[in-house]
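J.: for reference, the sequence and a predicted model appear below.
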Amino acid sequence: MSSLVDQLINDNLIPLKPYESARRLYAGGQDWLNANESPFANHYDVDSSHFNRYPSCQPDGVINGYAAYAGVEKGQLMVTRGADEGIELLIRTFCTPGEDSILICPPTYGMYAISAETCNIGVKKVPLKADFSLDVEGICSNNDVNVVFICAPNNPTGTQVARQDLDTVLRHFTDKALVVVDEAYIEFDADNTWANKLADYPNLVILRTLSKAFALAGLRCGFTIANDDVIAALMKVIAPYPIPDPVAQIAAEALSKENIGRLHAQVDILNAEKARLTEALSAFEEFEMVGDTKANYVLFRYAGCKALMAYLVERGMLIRDQSKQLNLENCLRVTIGSPEQDDRLLQLINDYFSQTGASK
């Protein structure tokens, strides 16, 4: 069978490697601080009386709830199977295989490039500057791309994107390309959303998710926000039944007034815990804090990161090695967990240095 696979597989897929998600890298573990998930597990009720029927393509309860939450019109919104499906749909809809390209700004979220490569779309890269700000001049020098992806706050650096920089990029590409602002972590930097700017930029697209602050990573529910004509084009490509009925029920419930209040309270708790963990990690003279803390994780550099990572994994503490990312050599990313999880992480790091005598 392998010879048949070799014979039939698309040529552009042969050199590709699957995205190394947190679960693919480590299936087990006692404490998962490697996937930017919330430590909160909130309860929801599900009605199974309609499971024998196909679900709505765009469930009213979800669309109405998220449109109200994001402050946009219903026609400016599409719900997808996670923001990852939104990324893929944008590429499939607005790029021609073998001809067009997207632009990304590494170090950044890996699925932009992987989604493009699987569709035989070119990937142009304009790295972030040394301070992880956008290289606006470099981005705007690429006039032959169809979609520009900008993660804000950026994963994995936790940094903001300057509003003036984004404004310049959006205006430069007004009649040339879509500019996609990935706001997966926007609840941790809420004042910097672009969802209220659709009227100013016809080429602006925003990605959102329930996976992070909403504590619903297992639901796989995301949103694409854009002007009506962009949404209408994407609807030509989306699957007929993208959102399972249980997902729609839970998403609609999560968007209730009561649960939005709970969301904000949990974000406040995580931000306070993030500040505590950042201070504690900064106290290790062996560590250099990297980037910023505008999301639900912190990033630090340590010359012995491989040994520390192995020590933590062996003890069921999973964080994320970002060393393969551009300009993030020896960097580890830690998702903000519960106080108990963060305390255990800090204790293990202390134990590591005590037992190994490791240092720079």
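T.: Noted; the coordinates are in hand.
J.: okay, CA-based contacts and neighbour counts for the rest of this
T.: OK.
J.: list the contacts of Pro127.
T.: Neighbouring residues of Pro127 by C-alpha atoms under 8 Å, 6 or more residues apart in numbering: Ile104, Cys105, Pro106, Pro107, Leu134, Asp135, Leu326.
J.: take the one below as the second:
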Amino acid sequence: MSKKKTLPDINALVRRNILTMKPYSSARDEFKGEAEIYLDANENPYQSPYNRYPDPLQWNVKKELAAIKHIDPKQIFLGNGSDEAIDLLIRAFCEPNQDSILITEPTYGMYSVCAEVNAVNVQPVLLTPDFDIDLDAFPRTFDATTKIIFLCSPNNPTGNLLSRDKILEVLKRFYGLVVIDEAYIDFAKSKSFIDDLAKYPNLVVLQTFSKAWGLAGLRLGMCFASEDIISILNKIKYPYNVNIRTQELALDALENVRVMEDWVKEIIKQRTKLMKSLEKLSITERVFPSDSNFILVRVKDAPAAYQYLLENKIIVRDRSRVTLCYNCLRITVGTPEENDRLIKALEEL
């Protein structure tokens, strides 16, 4: 990697047209507070639970979340899943047909999809055989066009945390944005990189309500970054990107953190048990370490095992065609009953 560079103002990294554009201002952006009569947003005046537009910036949710994450609410972006934040980051900071993102393969597929949709080049660099960052490979991969590095930790589909020291080294030396996707961080022992936001103004951290919080159906993703970066995302997002019901249910969840913590403890317990059971199977060649709510396991014939489980009404992910994941299945940790049924089925394969 090159020597450490002085990070410019974040505005120097933003696309010029995004920096100078005038954002859309919704009715609820222009008015703050409470009123008795609302005649500003062309809504149906007859009361139902959802006849009014939602708060476009979700301040009630952000205030509750900020207290839990120990961060300023202005450093939080909430989106329609983490995918919205991924897409907006690429749109805001990468010039189409000119700039690039860097990904470490194997990793979450939506980084590449969002880049390709936005006509942004993808620069892949392989992880090491044990699925960690290969610092020596980075200088040969990114160049002056690279605007964002995406690092998934714990990584999907491998399940492991990337080395914290190596991530910090990337943060110290890379000129553009470093996005750390922590969708599975609640299942890991390592602390979140949210604590490092003040130290690295080019750092962005993604988390989600889909995994530990058990709210995948709501599609609510979290993005934590400097106020400058969050203001850019708010500038280009659609006005009412998170609906009222999602905001209400997210608030309910945030007011009952103990439920999420109990789920996480049980899932980690079941993960350990499931890994031991998988290791005993005759078809298993390797069970990889996991810091997430799923397990990557190499078997003798992954496509055949996948098809067999499918015929037994058990669905896992066949990752055998993914880079470095030859003959691997990705298995989500289920309930004790679901895990037992999976093992019994594989024992008969």
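T.: Ah, there it is. Since the model is a prediction, treat every value here as computed from it, not as a measurement.
J.: thinking again about what came up before, just the buried residues of the contacts of Pro127 of structure 1.
T.: Among the contacts of Pro127 of structure 1, those classed as buried by 16 or more other C-alpha atoms under 10 Å are Ile104, Cys105, Pro106, Pro107, Leu134, Asp135.
J.: show me what Asp134 of structure 2 lines up with in structure 1.
T.: Aligning on TM-score structural alignment places Asp134 of structure 2 opposite Asp135 in structure 1.
J.: list the contacts of its match.
T.: So Asp135 of structure 1 contacts Val126, Pro127, Leu128, Lys129 (C-alpha under 8 Å, 6+ apart).
J.: would you list the residues you listed in CSV and tack on distance to Ile114 of structure 1 and secondary structure?
T.: As requested, those are exported to CSV (distance: C-alpha to C-alpha, whole Å; DSSP: H, G, I helix; E, B strand; the rest coil):
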residue, distance to Ile114 of structure 1, secondary structure
Val126, 16, coil
Pro127, 17, coil
Leu128, 19, coil
Lys129, 22, coil
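J.: please, a PyMOL command that selects the buried ones among those residues?
T.: The command below creates a PyMOL selection of those among these that count as buried (16+ other C-alpha under 10 Å):
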select buried, resi 126+127+128
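J.: structure 2: strands as residue ranges?
T.: Counting by DSSP state E, structure 2 has strands at residues 76-79, 100-105, 121-126, 146-152, 177-181, 203-208, 221-224, 284-287, 294-299, 317-318, 328-332.
J.: in TSV, list these along with distance to Arg28 of structure 2.
T.: What follows is the strands of structure 2, written out as TSV (distance: least, C-alpha to C-alpha, whole Å):
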stretch	distance to Arg28 of structure 2
strand 76-79	17
strand 100-105	34
strand 121-126	37
strand 146-152	32
strand 177-181	30
strand 203-208	25
strand 221-224	22
strand 284-287	51
strand 294-299	41
strand 317-318	43
strand 328-332	41
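J.: out of those strands, the one nearest Glu248 of structure 2 is which?
T.: For these, the distance to Glu248 of structure 2 is smallest for strand 76-79, at 13.5 Å, taking C-alpha to C-alpha.
J.: list the contacts for the nearest residue to Ala70 of structure 1 once chain neighbours are set aside?
T.: Distance criterion C-alpha to C-alpha, 6 or more residues apart in numbering; nearest residue to Ala70 of structure 1, sequence neighbours excluded, is Ala195 at 6.7 Å. Residues in contact with Ala195 of structure 1 (C-alpha under 8 Å, 6+ apart) are Ala70, Gly71, Val72, Ile206, Ile225.
J.: quick one: residues contacting the equivalent of the last one over in structure 2.
T.: Using TM-score structural alignment as the criterion, the counterpart of Ile225 of structure 1 in structure 2 is Phe224. With contacts taken as C-alpha under 8 Å, 6+ apart, Phe224 of structure 2 has the following neighbours: Gln75, Ile76, Phe77, Ile194, Val204, Val205, Leu206, Ile230.
J.: Ile133 of structure 2 too?
T.: Shown in contact with Ile133 of structure 2 (C-alpha under 8 Å, 6+ apart): Thr104, Leu126, Leu127, Leu162, Ser163, Lys166, Ile167.
J.: can we see that at 7 Å?
T.: Leu127, Leu162, Lys166 (C-alpha atoms under 7 Å, 6 or more residues apart in numbering).
J.: what residue of structure 1 matches up with Val322 of structure 2?
T.: Using TM-score structural alignment, the equivalent of Val322 of structure 2 in structure 1 is Gln325.
J.: its match touches Pro107, doesn't it?
T.: Yes - here Gln325 of structure 1 reaches Pro107: they are 5.6 Å apart, a contact under C-alpha atoms under 7 Å.
J.: which of the buried ones among the contacts of Pro127 of structure 1 lies closest to Ile243 of structure 1?
T.: Ile104 (27.9 Å).
J.: where do the helices of the stretch 51-200 of structure 1 begin and end?
T.: Here the stretch 51-200 of structure 1 has its helices, by DSSP state H, counting those that start in this stretch, at 60-70, 82-94, 111-118, 136-140, 163-172.
J.: how about those helices, which one is nearest Arg333 of structure 1?
T.: Across these, Arg333 of structure 1 has its closest neighbour in helix 111-118 (17.5 Å, C-alpha to C-alpha).
J.: of the contacts of Phe224 of structure 2 - the most surrounded one?
T.: Highest neighbour count within the contacts of Phe224 of structure 2: Ile76, with 28 neighbours (other C-alpha atoms under 10 Å).
J.: what residues are up against that residue?
T.: Lys62, Met222, Cys223, Phe224, Ala225, Ile230.
J.: would you list these in TSV and tack on distance to Leu309 of structure 2?
T.: Formatted as TSV, these follow (distance: C-alpha to C-alpha, whole Å):
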residue	distance to Leu309 of structure 2
Lys62	41
Met222	34
Cys223	36
Phe224	39
Ala225	42
Ile230	44
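J.: which one of these is nearest to Glu338 of structure 2?
T.: Nearest to Glu338 of structure 2 among the contacts of Ile76 of structure 2, with distances taken as C-alpha to C-alpha, is Met222, at 29.4 Å.
J.: that closest one against Asn80, yeah?
T.: No - contact criterion C-alpha under 7 Å: Met222 of structure 2 and Asn80 do not qualify, at 9.1 Å.
J.: higher neighbour count, the two?
T.: Neighbours were counted for Met222 of structure 2 and for Asn80 using other C-alpha under 10 Å; Met222 has more, 24 against 16.
J.: list the contacts for that one?
T.: Going by C-alpha under 7 Å, 6+ apart, Met222 of structure 2 touches Ile76, Phe77, Leu78, Gly79, Ser82, Leu206, Gln207, Thr208.
J.: need those in a markdown table with distance to Arg16 of structure 2, can you?
T.: Formatted as a markdown table, those follow (distance: C-alpha to C-alpha, whole Å):
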| residue | distance to Arg16 of structure 2 |
| --- | --- |
| Ile76 | 23 |
| Phe77 | 22 |
| Leu78 | 24 |
| Gly79 | 23 |
| Ser82 | 25 |
| Leu206 | 25 |
| Gln207 | 28 |
| Thr208 | 30 |
